[in-house]
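A.B. asks: sequence? don't have it. structure:
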């Protein structure tokens, strides 16, 4: 078995827990700005001392409300300042947090709260509370429901006023590295979500070694600041939150994806966290705007130049002609794109699925380098990540310090390290199936390690399709290429036990608005456009591009365009925009069957 290891950079003592940095920084540098919170149109500074005081006050309220050491407290909210305060307050009270996606159904909430044994739950909005109340009949152990927008934090703080600093300190320092910090339930692309038990050591070890290792330059630059908009209920954004707090990078939140563009311009981050779909939409939006302004040729020439310039960085550097073109387009195009992100953004981390080499090269050529990483909830988010000065586009980087990655005989990616979870909550059988006798966690992803230790993910073991002719097909790379088309929202390749490979595709409603205006079809619906010859020709171009990346036996022979988009709200995507293949297969079985009729 091929393996690659990177030595540990930062150890975590047995007495450490996630709240230590918050309380220590407040003692040493109480006036330093730690976060910024948006109130109205203003970004208000929150100092390290103020943040510690708010965390401590809410923690005292939890203690007064009867939350004991080791108890679980659920948290259901959009990404916002209070999310971070509550997360750290739960830990400071000696309890463990259980995040819930704010889009979860009553059944999902009921399962997570009952399985975790949560004693109480924080919700953000009245609608969230109503959904939780629907599940209360099945949740006899649930003690309290606290609504953020209903003044719950203020009430908790008032209720904890009599709890002494000594009591809080005893509770907070009574939890060590080996203790449970959080149970994060997988978003469930298949089956019922499983709770991943992550300890303080899992999360602290990861945050400190990532921050001191591959991504260290991103968190030591002057004026460093980051804007989070991905759901903090997901381990990816959660880990970045921890890294930002550990490194003292100024952290801000935006709860609504629709507000990301204006918030970027106002907050002016230096660092951003995203999933591939976010970067695709940024590119597609810029392309559509250029088309609307009659500047398509300029944009495409600029994009090609950015990509060529980035590729040249990995091949000895650009020549004089390319440097001159790049300088010209930097004034005409790239500078405007950077200005749209606030003008200070130079780096981003992408995870969740493959970004695609063309898009990664484009952003690096524009001046915003995107570093791909890879991991799972069970590995506290990252196991590998690219790094400044050694970004090998097309890979997900090397293991971060303290991690070993191996490739099994069947191509499965295996992982060892202190970042690997303690096990599945209430499910020893599943834990035993995931971690073998030699301590390797079996990720279910398929990949390969190059001679320098960079990992390339080539597919998902459970998602490998086997056609009726016995051909193994990895759908993800083709889906990524199809989805890169500006008019396409999602693509899912099918063909398991079928005579050939096919695909079902959905259209992007936002991108279609621009296209309809430019093509004289302003009144057309998505249903109308799903059979429109011009649209089908565009989809065919995307499919042809994907087909050029694989052998003939793996190529998509037919596709169908659905008459509606699929989304998280429709139940077909996870909160990080991954397709729930089994749900799509079930709900669109007739469409898939028609491809083989």
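C.D. replies: On my side now, so go ahead. Nothing here was measured: the structure is a model prediction, and the numbers come from that model. Numbers count the residues shown, from 1 in each chain.
A.B. asks: could you use CA atoms for every contact and neighbour count after this?
C.D. replies: Fine.
A.B. asks: out of everything not next to it in sequence, what's closest to residue 174?
C.D. replies: Nearest residue to residue 174, sequence neighbours excluded (C-alpha to C-alpha, 6 or more residues apart in numbering): residue 94, at 7.1 Å.
A.B. asks: tell me the contacts of that neighbour?
C.D. replies: 68-71, 171-172, 174-175 (C-alpha atoms under 8 Å, 6 or more residues apart in numbering).
A.B. asks: just checking, which of the residues you listed belong to helices?
C.D. replies: 171-172 (DSSP state H).
A.B. asks: now, of the contacts of residue 94, which are buried?
C.D. replies: The neighbour-count test (16 or more other C-alpha atoms under 10 Å) applied to the contacts of residue 94 identifies 68-71, 171-172, 174-175 as buried.
A.B. asks: in JSON lines: those, plus distance to residue 133.
C.D. replies: Formatted as JSON lines, the buried ones among the contacts of residue 94 follow (distance: C-alpha to C-alpha, whole Å):
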{"residue": "68", "distance to residue 133": "23"}
{"residue": "69", "distance to residue 133": "25"}
{"residue": "70", "distance to residue 133": "24"}
{"residue": "71", "distance to residue 133": "21"}
{"residue": "171", "distance to residue 133": "30"}
{"residue": "172", "distance to residue 133": "30"}
{"residue": "174", "distance to residue 133": "33"}
{"residue": "175", "distance to residue 133": "31"}
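A.B. asks: structure two is appended below for comparative analysis:
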């Protein structure tokens, strides 16, 4: 059990960082200090008391990252209720299902998302609140919520006649073993499962961030990953708030153009991101630079190459704000070519590994200890084993146990039993090996592994990484069809257009050449039989990994 009480971390932080900036809505000129956040939380607690909410009641939140999203989350857990963050990418039917399955009684949502929902399909909901200003959007018949919210300031003045001060901050006493969060995974089939995370699971992640000084008091971060996802939530939000960091919430789709401008303005001390963002920067900014004829020549000259790499590194660091200690990349597999290049230029990046069921962190190494090809070192509060005869050399399922491992899936005993071994280890579904120092090396997912006709294990992610580096390929997907490997490719139409190349006439020739090049660099049992053009980008989960199950049954043209 983690010794620090999860809720008390925030009770202390709001007191100690009272005057510091806490949350800022990017581009909207709205900033809350830690003291102002604590006062907003106190008002919501008055509302919860008015409605006779009890410890363990569920409160759902769905909407873009903004200050009030964070305040609603904090008000929920510090009251002793259970927060149910929902990814805003979910369709209305999934949202209805999650709200009902979790038995949520309150819903905080953006006005636009509320317009897509049907109140008669939300069985247990007593009140719905706007993430713009906390006004009541809907109340169940017989409730007096709207009237109370209209007079919230009067209720606060009555409760705190001397004005709200840091001495008034006192949150519920709740032990770390209690469930505080239901996180519904995106899943790959059907409706997602509700991951039950305790205060201990959350404290395990947050105290790791504190102990390793990922963030400190007075630091700044830019939150652009969805806070309803465990990865961005744990560090950009929960760890940041626990130590007195200033969190700027992007609240927009993080395109490279928007991100670069925001990095320049916020100048974050830590960057939490997914591979897709970094790979786009590499492909659009760095690759064209190093592929120039003169540059290729210069990079083959000793001493000169190191000077050029130093300049590229400086340019990249400056573009990301110039103040960060490291970039942590996680959530999906990273292209090995990008990893090798960043390592070569000594860029301060590291790749971590986790899953929602661990809230999320399983392994991480600081950038100066990171080993390329690995996903970091198992956390000091976690254990790892490989389900194979030789964990160091033979690929097997990665299994973990420790402080961060969830309690189970909410109201789904069957799924909980399936994901744990008989002796209590969590089965991650990822395949890999470890080394003697506890570094984890991931090969692929057990669900996506393809068994060749000769009995070889094929990891499609490894072939895709090679194919994605070839000309005019934006992204690819390897599937099995009639015992042969087929590559679905979404081409780089933008570059084709910029060069004046006709799609119909040129694409087949280009992809035929790519197929030859690919089959020269993969093993014999990994050879691809054909490349099939796919007209649109592949559908992805909120953490930007492809929903593979949607494409397995695609028929041949």
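C.D. replies: Yes, it's here. Please read all numbers here as calculations on a predicted model, not as lab measurements.
A.B. asks: what's the TM-score once they're superposed?
C.D. replies: Here the TM-score for the pair of chains, by TM-score structural alignment, normalised by the length of the second structure, is 0.86; 530 aligned residues with a C-alpha RMSD of 3.0 Å.
A.B. asks: ok, back up a step: what does the residue nearest to residue 174 of the first structure align to in the second structure?
C.D. replies: Matched across to the second structure, residue 94 of the first structure falls on residue 80, judged by TM-score structural alignment.
A.B. asks: against residue 455 of the second structure, how distant is its match?
C.D. replies: 53 Å (C-alpha to C-alpha, to the nearest Å).
A.B. asks: the corresponding residue of the second structure for residue 85 of the first structure: what's it in contact with?
C.D. replies: Using TM-score structural alignment as the criterion, residue 85 of the first structure maps onto residue 71 of the second structure. By C-alpha under 8 Å, 6+ apart, the contact set of residue 71 of the second structure is 37, 40-41.
A.B. asks: and residue 71 of the second structure, helix, strand or coil?
C.D. replies: helix (DSSP: H, G, I helix; E, B strand; the rest coil).
A.B. asks: the strand or helix carrying residue 114 of the first structure: how far from the chain's middle?
C.D. replies: Using DSSP states H and E, residue 114 of the first structure maps to helix 106-116. In terms of C-alpha atoms, centre = their mean, to the nearest Å, the centre of helix 106-116 of the first structure is found 22 Å from the chain centre.
A.B. asks: so that helix matches what in the second structure?
C.D. replies: Residue span in the second structure matched to helix 106-116 of the first structure, by TM-score structural alignment: 92-102.
A.B. asks: give me the contacts around the matching stretch.
C.D. replies: 58, 60, 84, 86, 116-117, 121-124, 182, 184, 191, 194, 410.
A.B. asks: could you redo the last one with a cut-off of 6 Å?
C.D. replies: residue 117 (C-alpha atoms under 6 Å, 6 or more residues apart in numbering).
A.B. asks: buried residues in stretch 243-253 of the second structure, which are they?
C.D. replies: Those would be 243-251, for stretch 243-253 of the second structure by 16+ other C-alpha under 10 Å.
A.B. asks: meant to ask about stretch 104-115 of the second structure
C.D. replies: 104-110, 113-114.
A.B. asks: what's the end-to-end length of it?
C.D. replies: 19 Å.
A.B. asks: from the middle of its chain, how far away would it be?
C.D. replies: Per C-alpha atoms, centre = their mean, the centroid offset for stretch 104-115 of the second structure relative to its chain is 22 Å.
A.B. asks: with stretch 222-229 of the first structure instead?
C.D. replies: 16 Å.
A.B. asks: ok, residues contacting that stretch?
C.D. replies: 249-255, 269-272.
A.B. asks: just the ones in helices from those, please.
C.D. replies: Among the contacts of stretch 222-229 of the first structure, no member falls in helices (DSSP H).
A.B. asks: CSV for those residues, including distance to residue 327 of the first structure?
C.D. replies: Listed next are the contacts of stretch 222-229 of the first structure as CSV, based on distance: C-alpha to C-alpha, whole Å:
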residue, distance to residue 327 of the first structure
249, 31
250, 32
251, 32
252, 33
253, 34
254, 33
255, 36
269, 24
270, 22
271, 23
272, 25
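A.B. asks: average offset of the helix holding residue 114 of the first structure relative to the second structure?
C.D. replies: In the superposition with the second structure, the average deviation recorded for helix 106-116 of the first structure is 0.9 Å (mean C-alpha distance after the TM-score superposition for the first structure).
A.B. asks: next SSE downstream of that helix?
C.D. replies: strand 120-123.
A.B. asks: what's the angle between the helix or strand just after that following strand and helix 106-116?
C.D. replies: Downstream of strand 120-123 of the first structure, the next assigned helix or strand under DSSP H and E is helix 126-135. With axes from the mean of the first three to the mean of the last three C-alpha atoms, to 10 degrees as the basis, helix 126-135 of the first structure and helix 106-116 are set at 70 degrees to each other.
A.B. asks: and the next helix or strand after helix 126-135 of the first structure, how far from the second structure on average?
C.D. replies: The C-terminal neighbour of helix 126-135 of the first structure among helices and strands, as given by DSSP H and E, is strand 144-147. With mean C-alpha distance after the TM-score superposition for the first structure, strand 144-147 of the first structure departs from the second structure by a mean of 1.5 Å once superposed.
A.B. asks: find me the equivalent region of strand 144-147 of the first structure in the second structure.
C.D. replies: Against the second structure, strand 144-147 of the first structure falls on residues 127-130 (TM-score structural alignment).
A.B. asks: contacts for the matching stretch next, please.
C.D. replies: Contacts for stretch 127-130 of the second structure (C-alpha under 6 Å, 6+ apart): 106-110, 135-139.
A.B. asks: I'm done for today, thanks for sticking with me.
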